[in-house]
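Trainee: Pasting the sequence and the predicted model now:
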Amino acid sequence: MAQQLNVKLNKQLANWNVLYTKLHNYHWYVKGNDFFVLHEKFEEYYGEAAGYIDEIAERLLSIGGQPIATMKEYLESASIEEANGVEQARNMVQNLTEDFKTVIKESKEVIELAEDDNDQPTADLFIGIRASLEKHVWMLSAYIA
């Protein structure tokens, strides 16, 4: 397994762990007119995040990598920020939209590295993640338009 792919996969693992926690924060603390819609949507997203966390870590292990597995490592490795705890509903949606765009961009890098390494299963995993996030970005952007 290429070292560069290991680093990129661990960065994605870190991003998804930060997103998982951020989505719980948003789920618990969203308020206002958008509460019912966003409370449910954030729960859906953190369920999706949990699945990606497991898939990415297991993929890393199956190709000879070592997944990072501590909060300290996640926060050091992630390219997205954790929630600050004071976001309003609209800011939560905007932040998630930007976070998803970041993960999409970085997923493209993983896909290219995996394909260069003839690792189609890893590329396929991230093609699926990317497609899901592109739809989320479209829907969240329409929601706050």
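Mentor: Alright, I've got the coordinates. Just so it is clear, the structure is predicted and the values come from calculations on it, not from any experiment.

Trainee: all contacts plus neighbour counts: C-alpha atoms, from now on.
Mentor: Will do.

Trainee: where's the residue nearest the centre of the chain relative to residue 81, distance?
Mentor: Centroid-nearest residue in the chain, with Cα atoms, centre = their mean: residue 16, separated by 3.8 Å. Per Cα to Cα, to the nearest Å, residue 16 is found 11 Å from residue 81.

Trainee: same deal with residue 133?
Mentor: In terms of Cα to Cα, residue 133 sits 17 Å off from residue 81.

Trainee: And these two? Which one has more around it.
Mentor: residue 133 (19 against 13; other Cα atoms under 10 Å).

Trainee: Just to check, that one is in contact with residue 106?
Mentor: No. Counting by Cα atoms under 8 Å, residue 133 does not reach residue 106; the two are 11.8 Å apart.

Trainee: Identify each buried residue in the strand or helix carrying residue 129, please.
Mentor: Here residue 129, judged by DSSP states H and E, is contained in helix 120-144. The neighbour-count criterion (16 or more other Cα atoms under 10 Å) identifies 122, 123, 125, 126, 127, 129, 130, 133, 134, 136, 137 as the buried residues of helix 120-144.

Trainee: Can you spell out which helices and strands pack onto that helix?
Mentor: Packing partners of helix 120-144 (3 or more Cα pairs under 8 Å, 6 or more residues apart in numbering; DSSP states H and E): helix 89-116.

Trainee: what angle separates the helix it packs on from helix 120-144?
Mentor: With axes from the mean of the first three to the mean of the last three Cα atoms, to 10 degrees as the basis, helix 89-116 and helix 120-144 are set at 160 degrees to each other.

Trainee: in helix 89-116, what's buried?
Mentor: 89, 92-97, 99-101, 103-104, 106-107, 109-111, 113-114.

Trainee: who's sitting farthest from the centroid in the protein?
Mentor: No residue in the chain sits farther from the centre than residue 33, which is 26.2 Å out by Cα atoms, centre = their mean.

Trainee: for comparison:
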Amino acid sequence: MKSLNEVLGLKDPKEVNEKLNELLASFQVYYQNLRGFHWNVKGKLFFTLHGKFEELYNDAAEKVDEVAERILTLGGTPLHTFEDYLKTSKIKVVKDENDGLKLVAATIDNLSTLIQLERELIPIAENIEDEGTLALMSDFISEQEKTVWMLNAMIN
């Protein structure tokens, strides 16, 4: 019986899975940052940002699931503990901040980090002809670039 990677026609996906786990951990910290931003935002933009942060964390939760399922599809094991997330994430925890504009700036920084990680995955996935991961990263990048543009327009 063939392995899943043989059925999918993929070369060794180990490096892709490692980078996907790094992305997964970073998404989890980003998600938790957004939850805190949603709960704690204050200022003139409260109503706008309270809803926007909720929209963004719901989107992040969906992306977390997609990344974890991609890792499983490639025969890997997704990270699943906060300890692993904090150790692996390229996004830092944002704590004790409630100023709306600073939270938007932190969100832009977090998204920029995610986009960078997704771009780093592209040549690795290309190397093993992993079209599924390439398509996923392309979709994420397009959507997140638009979100960065919109958030940036809000604060500039």
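Mentor: Received, thanks. As the structure is a computational prediction, the values presented were derived from the model and not from experiment.

Trainee: any idea what residue 108 of the second structure aligns with in the first structure?
Mentor: In the first structure, the residue paired with residue 108 of the second structure is residue 97, using TM-score structural alignment.

Trainee: Same question for residue 146 of the second structure.
Mentor: Under the alignment (TM-score structural alignment), residue 146 of the second structure maps onto residue 135.

Trainee: separation between its match and residue 87 of the first structure?
Mentor: When distance is defined by Cα to Cα, residue 135 of the first structure is 23 Å away from residue 87 of the first structure.

Trainee: cool, and residue 22 of the first structure?
Mentor: 11 Å.

Trainee: Same check on residue 32 of the first structure?
Mentor: Per Cα to Cα, residue 32 of the first structure is found 12 Å from residue 87 of the first structure.

Trainee: Which one of the two is surrounded by more residues?
Mentor: residue 87 (16 against 9).

Trainee: what about that one, distance to residue 62 of the first structure?
Mentor: Distance of residue 87 of the first structure to residue 62 of the first structure, computed by Cα to Cα: 38 Å.

Trainee: Residue in the second structure paired with residue 72 of the first structure?
Mentor: Under the alignment (TM-score structural alignment), residue 72 of the first structure pairs with residue 83 of the second structure.

Trainee: Am I right that that match falls within a strand?
Mentor: No. Secondary structure of residue 83 of the second structure (DSSP: H, G, I helix; E, B strand; the rest coil): helix, not part of a strand.

Trainee: re earlier: what do we get in the second structure for the residue nearest to the centre of the first structure?
Mentor: Using TM-score structural alignment, the equivalent of residue 16 of the first structure in the second structure is residue 27.

Trainee: So residue 40 of the second structure sits against residue 95, correct?
Mentor: No. Using Cα under 8 Å as the test, residue 40 of the second structure is too far from residue 95 to be in contact (10.1 Å).

Trainee: Comparing these two, which residue is more hemmed in?
Mentor: The neighbour comparison of residue 40 of the second structure against residue 95 (other Cα under 10 Å) goes to residue 40, with 16 against 9.

Trainee: Spatially nearest residue to the more buried one, not counting backbone neighbours?
Mentor: residue 98 (5.3 Å; Cα to Cα, 6 or more residues apart in numbering).

Trainee: Same question for residue 31 of the first structure.
Mentor: Nearest one to residue 31 of the first structure, counting by Cα to Cα, 6+ apart, is residue 89 at 6.6 Å.

Trainee: Next up, the contacts around that neighbour.
Mentor: Taking Cα atoms under 8 Å, 6 or more residues apart in numbering as the criterion, residue 89 of the first structure is in contact with 30, 31, 32, 34, 35, 38.

Trainee: In PyMOL, select just the buried ones from these.
Mentor: Here is the PyMOL command that selects only those of the contacts of residue 89 of the first structure that count as buried (16+ other Cα under 10 Å):
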select buried, resi 30+38
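
Trainee: Using JSON lines, lay out the contacts of residue 89 of the first structure together with distance to residue 142 of the first structure.
Mentor: Compiled in JSON lines, these are given as follows (distance: Cα to Cα, whole Å):
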{"residue": "30", "distance to residue 142 of the first structure": "19"}
{"residue": "31", "distance to residue 142 of the first structure": "20"}
{"residue": "32", "distance to residue 142 of the first structure": "19"}
{"residue": "34", "distance to residue 142 of the first structure": "14"}
{"residue": "35", "distance to residue 142 of the first structure": "17"}
{"residue": "38", "distance to residue 142 of the first structure": "14"}
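
Trainee: Perfect, I'm done here.
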